[in-house]
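Undergrad: after the sequence you'll find the predicted model.
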Amino acid sequence: MNLILLYTSDFTDDKTVVINDRRFHHIRSIHQPEPGETLKVGLLDGNRGTGEVLSLCDKEITLKVALNQPAPEALPLKLILALPRPKMMKRTLQTIAAMGVKEIYLINSYRVDKSYWSSPLLQPDKIREQLVLGLEQAGDTVMPEVHLRKRFKPFVEDELPAISQNTRALVAHPYHANPCPAASAEPSTLAIGPEGGFIAYEVEKLKECGFNAIHIGERILRVENAVPVLLARLFPL
């Protein structure tokens, strides 16, 4: 946890917070601060800053906070991601949040098993939990938005054209694709398929929406690895 993420419910007045949950146990066991020391803090969807330790006991910590630094700049990206396998979704969501993506669409695909959509990990509180871990890791405060779309064709035909309008639209595809373009800060929409990639029909539907197929080399990566590699290649991080 490289940043203690604060919530409005933590504040007892304008500058004082009391923390007594998971964050407190992490602070006490890992940071082990003394009164007068400062920690890096940030208000969810707000500024970052410092928290001076006023007191620390067995049940809670009290901080005096100064929030005067903006959140890191977000990636200019809308990410379209075929729903990952549940056991890799946690780490994938954490990575996406840590790298600064703020708009995510989890979509269906032919190679996405139907059972994935009934995973308890798709509950809003479970998704939020993983995103928070990613924000804490990266020192970010702005919560990404996650949209679930269970039907591929209606999403691509009815929503995707407006989502990707006026952006660099790319679909990661390991076959019959162009090399990954150079890093750029221009607004982009990136579609990443499931394990095994999008099927040919899905790639064609994406191309009809103006997406260009790209690859990152001969090696076929798992989704949890492909996501950070693609973002690092496409944007000047």
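TA: Okay, I see it. Numbers count the residues shown, from 1 in each chain.
Undergrad: contacts, neighbours, all on C-alpha from now
TA: OK.
Undergrad: from the contact counts, what lies against the biggest helix by length in the chain?
TA: Counting residues, the longest helix in the chain under DSSP state H turns out to be helix 124-138. Judged by 3 or more Cα pairs under 8 Å, 6 or more residues apart in numbering; DSSP states H and E, helix 124-138 is in contact with helix 86-98.
Undergrad: what residues of the helix it packs on count as buried?
TA: Going by neighbour count (16 or more other Cα atoms under 10 Å), the buried part of helix 86-98 is 86, 89-98.
Undergrad: quick one, what contacts residue 186?
TA: Residue 186 is in contact with 76, 167-168, counting by Cα atoms under 8 Å, 6 or more residues apart in numbering.
Undergrad: so for the protein, the centremost residue is which one?
TA: Residue closest to the average C-alpha location in the chain (Cα atoms, centre = their mean): residue 97, at 2.2 Å.
Undergrad: and the closest residue to that residue other than its chain neighbours, how many neighbours does it have?
TA: Spatially, and ignoring its direct neighbours in sequence, residue 97 is nearest to residue 134 (5.0 Å; Cα to Cα, 6 or more residues apart in numbering). Counted with other Cα atoms under 10 Å, residues neighbouring residue 134 total 26.
Undergrad: ok, second structure coming up, stack it against the first:
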Amino acid sequence: MNLILLAPEEIHHDRLACLRDPRRLRHLKEVHRARVGDVLTLGVAGGGIGRGELMLLSDDEARFTLDGLDTPPPPPLPVHLVLALPRPRMLARSLEHVTAMGVKQITLLHTRRVEKSYWQSPELAPEKIHHHLVLGLEQARDTVMPEVNLTKGFRPFVDGRLPELLTQRRGLLAHPGMPRSCPRGIDEPCVLLVGPEGGFIPHEVERLLAAGCEGIHLGPRILRVETAVTALLARLF
């Protein structure tokens, strides 16, 4: 935890922060090995970042006095990530990784090679998704929560939502065998589409290309989803 992320309701009178949840208390004790008087980095969800002095640390509560929360969070990446729903364990890691890298708009999409059982996973519960997003923000010292949308229909997405997204964004379809190498260092908003393990089926590729997406690849190696997404984002931005 490189940032202690506070909810607005945990801040009192603009100068005092109180947190009581077991996860952050345990992290303060076991990882930070925090002691009264230590000064740590804190941020408020949706707001700024600053420093706070630890005034109390017990089994039930930690209290900080705040020295301003006026440093802005790092800038977001100008990308809307459309990710075919990964298997649950991979989903958790992927959400944390892309959040840490600065992705703020995520669509989890059903495609032919996505197992239908994945949509019943407990990892898709709102509180679970929120937990992984928070871990990504804490890692990156960020405070702005990404927006995650669940989309179970491939055809309605391609026919309805995707054209809207592409009106002001460049569409990039990452898929093995595409004619172009992934571009480097782009400075324009984009929609990045990444398939499941096994990739998009040919019909899906055809539909996405026909909708206006450009096909790109990362070379001849086949990567795991969380590795591919991280590599794509790092190369694009």
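TA: Everything's here; your move. Remember, it's a predicted structure, so these values are computed and weren't measured experimentally.
Undergrad: what's the mean distance for the longest helix of structure 1 versus structure 2?
TA: Comparison of helix 124-138 of structure 1 with structure 2 after fitting gives an average deviation of 0.7 Å (mean Cα distance after the TM-score superposition for structure 1).
Undergrad: counterpart of that helix in structure 2, which residues?
TA: Using TM-score structural alignment, helix 124-138 of structure 1 lines up with residues 126-140 of structure 2.
Undergrad: now swap in stretch 216-230 of structure 1 and tell me
TA: With TM-score structural alignment as the criterion, stretch 216-230 of structure 1 aligns to 218-232.
Undergrad: report the distance from that stretch to the chain centre.
TA: Distance, stretch centre to chain centre, for stretch 218-232 of structure 2: 17 Å (Cα atoms, centre = their mean, to the nearest Å).
Undergrad: and stretch 200-215 of structure 1, what's buried?
TA: Under 16+ other Cα under 10 Å, the buried positions of stretch 200-215 of structure 1 are 202-203, 206, 209-215.
Undergrad: for residue 75 of structure 2, which non-adjacent residue is spatially closest?
TA: residue 102 (7.3 Å).
Undergrad: what's the match for the one you found in structure 1?
TA: By TM-score structural alignment, residue 102 of structure 2 lines up with residue 100.
Undergrad: same check on residue 160 of structure 2?
TA: Aligned counterpart of residue 160 of structure 2 in structure 1: residue 158 (TM-score structural alignment).
Undergrad: let me see the contact set for that match.
TA: Contacts of residue 158 of structure 1 (Cα under 8 Å, 6+ apart): none.
Undergrad: over to the one 10 residues further on?
TA: Taking Cα under 8 Å, 6+ apart as the definition of contact, the neighbours of residue 168 of structure 1 are 186-189.
Undergrad: just residue 193 of structure 2 next, same as before
TA: By Cα under 8 Å, 6+ apart, the contact set of residue 193 of structure 2 is 81-84, 171-174.
Undergrad: quick check: it is in a strand.
TA: Yes - secondary structure of residue 193 of structure 2 (DSSP: H, G, I helix; E, B strand; the rest coil): part of a strand.
Undergrad: can you tell me how far it is from residue 36 of structure 2?
TA: Here the criterion is Cα to Cα, to the nearest Å. By it, residue 193 of structure 2 lies 47 Å from residue 36 of structure 2.
Undergrad: please apply the same query to residue 170 of structure 2.
TA: Per Cα to Cα, residue 170 of structure 2 is found 50 Å from residue 36 of structure 2.
Undergrad: could you identify the longest strand within structure 2?
TA: For structure 2, the longest strand by residue count, based on DSSP state E, is strand 49-57.
Undergrad: buried residues in that strand, which are they?
TA: 49-55, 57.
Undergrad: which residues touch the helix or strand that comes right after it?
TA: Remark: after strand 49-57 of structure 2, the chain's next helix or strand is strand 62-66, criterion DSSP states H and E. Contacts to strand 62-66 of structure 2, defined as Cα under 8 Å, 6+ apart, come from residues 14-20, 25, 50-57.
Undergrad: kindly report the same for stretch 133-152 of structure 2.
TA: Residues outside stretch 133-152 of structure 2 that contact it (Cα under 8 Å, 6+ apart) are 1-5, 43-49, 73-74, 95-101, 103-110, 157.
Undergrad: the corresponding residue of structure 2 for residue 203 of structure 1 and residue 178 of structure 2, how far apart?
TA: With TM-score structural alignment as the criterion, residue 203 of structure 1 lines up with residue 205 in structure 2. Here residue 205 of structure 2 is placed at a distance of 10 Å from residue 178 of structure 2 (Cα to Cα).
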